[in-house]
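[1] curious how this folds, go ahead:
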Amino acid sequence: MAKAREYSDPSVYNAHHTRFEQEGLPHGQTAWLDRARQVAEILAQDAAQRDIDNIAPRAEISLLKSAGLLKVLGPTKYGGGGETWETGYKVIREVSKGDGSIGMLLGYHVLWSTTANVVGTAEQQDSAQEIIIGNNYFVGGAVNPRDSDLKITSDGDTLTFDGHKNFNTGGVVSDLTVLEGVLEGTEDHMFTIIKTDQPGIRFAHNWDSVGLRLTESGSVKIDNVKVPWADALGWDPETKRPITDVLGIPFASLLLPTIQLVFSNFYLGIAQGALDAAAKYTVKGTRPWPFGGDNKDKASEEWYILERYGTYRAHLNAADALADRAGAETAKVYAEAGQHGSTIIDSQATLTNVTTNGNGHTNGHTLSGSRSAISARQRGELATLVASAKVVTTDTGLTVTSGIFEMLGARATGKKYGFDRYWRDVRTHSLHDPVAYKKREVGVWHLLDEVPEPTWYT
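    You can find the predicted model right below:
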């Protein structure tokens, strides 16, 4: 049996809950980013202590809920913000400045909450958004491609999911969970969204890594979870097959570059938060070095400290611009395919769902609905731009979060300050998939003009 888990108490944020609920949802990107900054400031106040305590972040998820941030991409007809991925990425980045764990949870939620938009039919998309946005649900996901696929068996109108995943981000504090597996007797992958609170979902509560300690990314056992065939995203419940057409264009594989850019944005936000926190400490707490021969009255006047802050700020500014460019391009591709945020805007076309089999090859399936196909080249060029952002934000994030100590001094290594959590957070998640492969993808594109093939990590 899993050990009992301690959860943070949502009532600690009651004053903020009341204020945000009275103010309602933001309108426009500027207002959404201002709301995200307010949440980041609240989280930053005790982020170091919460990292030490390592308590499941039910309260912090409740803060995201009352602030409306879970709804940023949701359709307005169900009470969502109706924003595009360009805004969504920036919101993730802002929250991550205050707490990398909560920024990561928000990022994964935004991706998983839009899964049906990409791999489901128009009807499934609408139904999923009504449930998720209408109820302000937080969505986790048990979709770790490095583990064995969940086994899916069919019995009449019911599907049964069984298996184990070593990583399940946010599941412990989620309302809904995305499952993915392979239908028995085929190589076809299937996504569905289920209620988390059920006997067949058993969490091990074993997440205890050096970083991102509040993401609840431990293992989960999926045991005899029943799902109606109608909830298999992009499948025909009558024929028990993916809804097909002849196009074979990889729209649904956009899920992969979309989430890779989620990663880049919380890496970047963590690094930006680290540099901002370091600057405040340097101004107030770092003592000048008295043995340098060019002694200053304040540490903030020392040339090497100014030079280092300037270097880090310049590199973060460059990473910020690249992430913004990739975010804008992602939003553009979705818009050209007929989506604005989570809302379909083109009611005539069809959508091709390219799933990936166990060998990394793709199977083309078109879902009847209201989205236009995109070309493999268009999808590949976006993936390459996202890979560039991943390279830069990983390298810059690790450099900044480890380097800030040189401008802080020995006392800043005190556990109570929590400066180490920034590096631990970036280091932990940047091992998700080797950044060397992202560098190779960019190199192949530049040298040979070849875009990467869709895989679970590209």
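[2] contacts and neighbour counts: CA atoms only from here.
    OK.
[3] OK, contacts around Thr356?
    188-189, 362-363, 454-456 (Cα atoms under 8 Å, 6 or more residues apart in numbering).
[4] now do the buried residues in the longest helix along the chain.
    Ranked by residue count and defined by DSSP state H, the top helix of the chain is helix 303-336. Applying a neighbour-count criterion of 16 or more other Cα atoms under 10 Å, one finds 305, 308-309, 312-313, 315-316, 319-320, 322-336 buried in helix 303-336.
[5] show me how far it is from its chain's centre.
    18 Å (Cα atoms, centre = their mean, to the nearest Å).
[6] which strands and helices sit next to that helix?
    If contacts are counted by 3 or more Cα pairs under 8 Å, 6 or more residues apart in numbering; DSSP states H and E, helix 303-336 sits against helix 85-98, helix 255-285, helix 376-403.
[7] nearest residue to Gln272 in space, please, no chain neighbours.
    Counting by Cα to Cα, 6 or more residues apart in numbering, Gln272 lies nearest to Lys97, which is 6.1 Å off, once chain neighbours are set aside.
[8] tell me how far that neighbour lies from Leu63.
    Distance of Lys97 to Leu63, computed by Cα to Cα, to the nearest Å: 16 Å.
[9] which of these two has more neighbours?
    Lys97 (30 against 24; other Cα atoms under 10 Å).
[10] before we compare anything, build this one as well:
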Amino acid sequence: MSVPQGFSRGQAALIENDIQALQIADEVAAEFVRDASVRDRERRLPHAELELFSRTGLGGITVPRAYGGAGVSSVTLALVIARIARADASLGHIPQNHFYALEVLRVNGSPEQRRRLYAEVLAGARFGNALAEIGTRTAQERTTRLRREGGGYRIQGRKFYATGALYAQRVPTLAIDDDGVQQLAFVERHAPGLEIVDDWDGFGQRTSASGTVNFNEVPVAAEDVVPFQSAFARPTTVGPLAQLLHAAIDAGIARAAWEDTLAFVGRRARPWIDSGVGSATEDPLTLQILGRLSSRLQGAEALLERAGESVDRAQAAPDAESVAAASIAVAEARAITTEVALDAANRLLELGGSRATLAEYNLDRHWRNARTHTLHDPVRWKYHAVGNYYLNDALPPRRGTI
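    Predicted structure coming up:
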């Protein structure tokens, strides 16, 4: 794997502004896309690719300027994630929880916690996640426990959908403390009793490693525990930012499927597709489908940027109204990016015909990735929240799924 221009190996670069972040994202994405199909087909875990992501400084772009980072806008962050997901959907997905944890740290961490953990990220550390659980009555219920012991804590429990944990230096873990309050513990990757199991076998997002994390009386220092529940008890942008990044992943998948459709059907050269497979067509139905899809895709991308701007406003001045407006703008973008990702992936196979399903092209990965990732949370509830907001002035609930 080559290295982006101007970057030297063995150190984490410091990205200084939004323009540089987007330039580096484009260079890194150009590296990622070359073997994206092979990684998916053979389930090659992207350890080297994630090292490149970290060493270029992309993992630290949301660290505030006061702590030495670029403090990029939410718009820029969404575009970075979309560009990486366009190259490889799993690689776009893996950093989502990293940036989510950094947002929790920003709004709820103490100055000392922010200083220390931000410094780790700027040095190249990656944060995974151990948030969700399976087997509970609702998606919001948690059974993992954080028990005080001496001056620190012990964690006992089991997590799933732990995207990024396998590749991380810390695993932010959602657990219930002795008072029944949810806390986010930034657990060190090699803490005794922490077991990360590579058992993710979904048909899409195959290299996201979104599998199991087991905690068997895992020790965690008190200074590594950040309040979590209060980030939703008051207006903050933790929820909208999380959903903005999910929308960016879907937008990236949609754009990749669109570009591969043009390559396969219309001889647009792509190095991973034989440019002679398809032929330019004047079929009016094909042109109608492509015209409609292009319009919806560009509309979705515009909504994504609009949503990022709304999140930026809410971060600058968080209150009930600004955070609600951000949540609704993100919900609108998330709903449309969900639909256009699925539509673009479907149309690629429809217009490409049966040959598009051959393993040598692996074009079905776009559909598999879109179908898997868009199941993260039900889009039908987003439309409900949007309609309720505009018709009844009802503020959406504060949680990470709206």
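[11] count the residues that sit near Ala278 of structure 1.
    21.
[12] which non-adjacent residue is nearest the equivalent of it over in structure 2?
    Aligned counterpart of Ala278 of structure 1 in structure 2: Thr261 (TM-score structural alignment). What sits nearest to Thr261 of structure 2 in space, not counting adjacent residues and going by Cα to Cα, 6+ apart, is Leu348, at 5.0 Å.
[13] contacting residues for the aligned partner of that neighbour in structure 1?
    For Leu348 of structure 2, the aligned position in structure 1 is occupied by Ile404, per TM-score structural alignment. By Cα under 8 Å, 6+ apart, the contact set of Ile404 of structure 1 is 274-275, 278.
[14] columns distance to Pro26 of structure 1 on top of those residues, output as JSON lines?
    Shown next, in JSON lines, are the contacts of Ile404 of structure 1 (distance: Cα to Cα, whole Å):
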{"residue": "Ala274", "distance to Pro26 of structure 1": "27"}
{"residue": "Leu275", "distance to Pro26 of structure 1": "28"}
{"residue": "Ala278", "distance to Pro26 of structure 1": "30"}
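[15] ok, so of these, who is nearest Val39 of structure 1?
    Taking Cα to Cα as the measure, Val39 of structure 1 lies nearest Ala274 of these, at 16.4 Å.
[16] and that closest one, how far from Val182 of structure 1?
    From Ala274 of structure 1 to Val182 of structure 1 the distance is 41 Å (Cα to Cα).
[17] more crowded one of the two?
    More crowded of Ala274 of structure 1 and Val182, by other Cα under 10 Å: Ala274, with 25 against 20.
[18] contacts only, for that one.
    97, 400-401, 404, 419, 422.
[19] identify, from these, the entry nearest to Ser127 of structure 1.
    Lys97 (33.2 Å).
[20] what does the closest one align to in structure 2?
    Lys97 of structure 1 maps onto Arg86 in structure 2, by TM-score structural alignment.
[21] correct me, but that match touches Glu259?
    No - if you go by Cα atoms under 8 Å, Arg86 of structure 2 and Glu259 don't touch, sitting 9.5 Å apart.
[22] now do the SS call for the residue most central in space within structure 2.
    Nearest residue to the geometric centre of structure 2 (Cα atoms, centre = their mean): Gln96, 2.8 Å. Secondary structure for Gln96 of structure 2, judged by DSSP: H, G, I helix; E, B strand; the rest coil, is helix.
[23] wait, doesn't it sit right on Leu245?
    Yes - Gln96 of structure 2 is within contact range of Leu245, at 6.2 Å (criterion: Cα under 8 Å).
[24] now do the shared contacts for these two.
    With Cα under 8 Å, 6+ apart as the test, Gln96 of structure 2 and Leu245 both reach Ile81.
[25] what sits closest to Ser217 of structure 1 if chain neighbours are left out?
    Distances taken as Cα to Cα, 6+ apart put Thr169 closest to Ser217 of structure 1, at 4.1 Å, once the chain neighbours are dropped.
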